[in-house]
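Visitor: turn this into a model:
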Amino acid sequence: MTLDPGTLDRLIVIERRAVAQDPDYGTSQGAWETLAEVWAQVRDVLPSRAESLDDNISILRRPARVRMRYRDDLTGDMRVKLNGKTMRIIAGPAELGRREGIELMVEEISTDGEAA
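Guide: Got it, this is the predicted structure:
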């Protein structure tokens, strides 16, 4: 499989969780830090959004497939930011070809806070 560089048309931010210690109380604080900004191909998996109910709150899930040049520093506990939207990795990373590319499945989750 060859990854065509011309299809990498979206600039995404890959973030990883960073744990820092609170200087006043000594407790652990979780935050996200930028690992890299890379060009990627992003494709929605379904043409429309899938909607489900969870504890009477409407939850929208929008899965997408992300392909980028090969990296060996990606893990499934990272997240991706695209156009101001935060997307969690739900599958992958999977190697494409012989280290030609990486594929991730990501999903944007947003709650609109309205009771169903």
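Visitor: going forward, measure contacts between C-alpha atoms and count neighbours the same way
Guide: Will do.
Visitor: find the residue at the geometric middle of the protein.
Guide: residue 80 (3.2 Å; CA atoms, centre = their mean).
Visitor: who touches the longest strand anywhere in the chain?
Guide: Taking DSSP state E as the criterion, the chain has its longest strand at strand 28-44. The contact list for strand 28-44 (CA atoms under 8 Å, 6 or more residues apart in numbering) reads 7-22, 62-69.
Visitor: filter these down to the buried ones, ChimeraX style.
Guide: Buried subset of the contacts of strand 28-44, written as a ChimeraX selection, criterion 16 or more other CA atoms under 10 Å:
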select :8,12,13,14,15,16,62,63,64,65,66,67,68,69
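Visitor: take the contacts of strand 28-44 and keep only those in strands.
Guide: The members of the contacts of strand 28-44 that map onto strands under DSSP E are 10-21, 62-69.
Visitor: quick one: the longest strand of the chain to strand 10-21, angle?
Guide: Angle, strand 28-44 to strand 10-21, by axes from the mean of the first three to the mean of the last three CA atoms, to 10 degrees: 170 degrees.
Visitor: now show me the structure for the sequence below, then we'll compare the two:
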Amino acid sequence: MSGRDPGRLRERVTIETPVRTADGAGGASVGWSALATVRAEVISFKGTTLAATEREEAREPYRVVIRYRDDVTAEMRLRWRGRVLDISGRHDPDGHGRWLAIECEARP
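Guide: Got it, this is the predicted structure:
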């Protein structure tokens, strides 16, 4: 991945961070705030179906590659083409701080 062509970053994704707001009853509600909109390569993998209690839930896995950032965490999410992608992991594929590969699943 060290030779990745920046021209492959054809998509725009928005990195969103959770914002917790006290609900006045000792709990909190979670909203989302845009951290940044960045260029990305979005790679779709074949969707899988997982059994979830009494119903089946379709999961659509993606890998999103962006220029390296050290502020992306698994508690954040991505928004791409109106879809919400939950982050399940992230890594620096070549170890040189040039690219960040983010493993995600689209919400059903």
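Visitor: roughly how far does the residue of structure 2 most remote from its centre sit from residue 73 of structure 2?
Guide: Distance from the C-alpha centroid of structure 2, by CA atoms, centre = their mean, peaks at residue 25 (30.9 Å). Distance of residue 25 of structure 2 to residue 73 of structure 2, given as CA to CA, to the nearest Å: 28 Å.
Visitor: contacting residues for the residue nearest to the centre of structure 1?
Guide: 12-15, 86-89, 106.
Visitor: please redo it, this time with the cut-off set to 10 Å
Guide: Counting by CA atoms under 10 Å, 6 or more residues apart in numbering, residue 80 of structure 1 touches 12-16, 34-37, 66, 86-89, 104, 106-108.
Visitor: ok, now how distant is it from residue 56 of structure 1?
Guide: Using CA to CA, residue 80 of structure 1 is found at 28 Å from residue 56 of structure 1.
Visitor: try residue 15 of structure 1
Guide: Computed with CA to CA, the distance linking residue 15 of structure 1 and residue 56 of structure 1 is 31 Å.
Visitor: ok, residue 26 of structure 1 next?
Guide: Taking CA to CA as the measure, residue 26 of structure 1 falls 37 Å from residue 56 of structure 1.
Visitor: residue 107 of structure 1 too?
Guide: Look at residue 107 of structure 1 and residue 56 of structure 1: by CA to CA, they are 21 Å apart.
Visitor: who has more neighbours, the two?
Guide: Using other CA atoms under 10 Å as the criterion, residue 107 of structure 1 and residue 56 rank with residue 107 on top: 22 against 11.
Visitor: now for the more buried one: what does it line up with in structure 2?
Guide: Using TM-score structural alignment as the criterion, residue 107 of structure 1 maps onto residue 105 of structure 2.
Visitor: roughly how far out does the longest strand of structure 1 sit from the chain middle?
Guide: 7 Å (CA atoms, centre = their mean, to the nearest Å).
Visitor: residues in contact with residue 112 of structure 1?
Guide: For residue 112 of structure 1, the contact set (CA under 10 Å, 6+ apart) comprises 57-60.
Visitor: same thing but 8 Å
Guide: Applying CA under 8 Å, 6+ apart to residue 112 of structure 1 gives the contacts 57-59.
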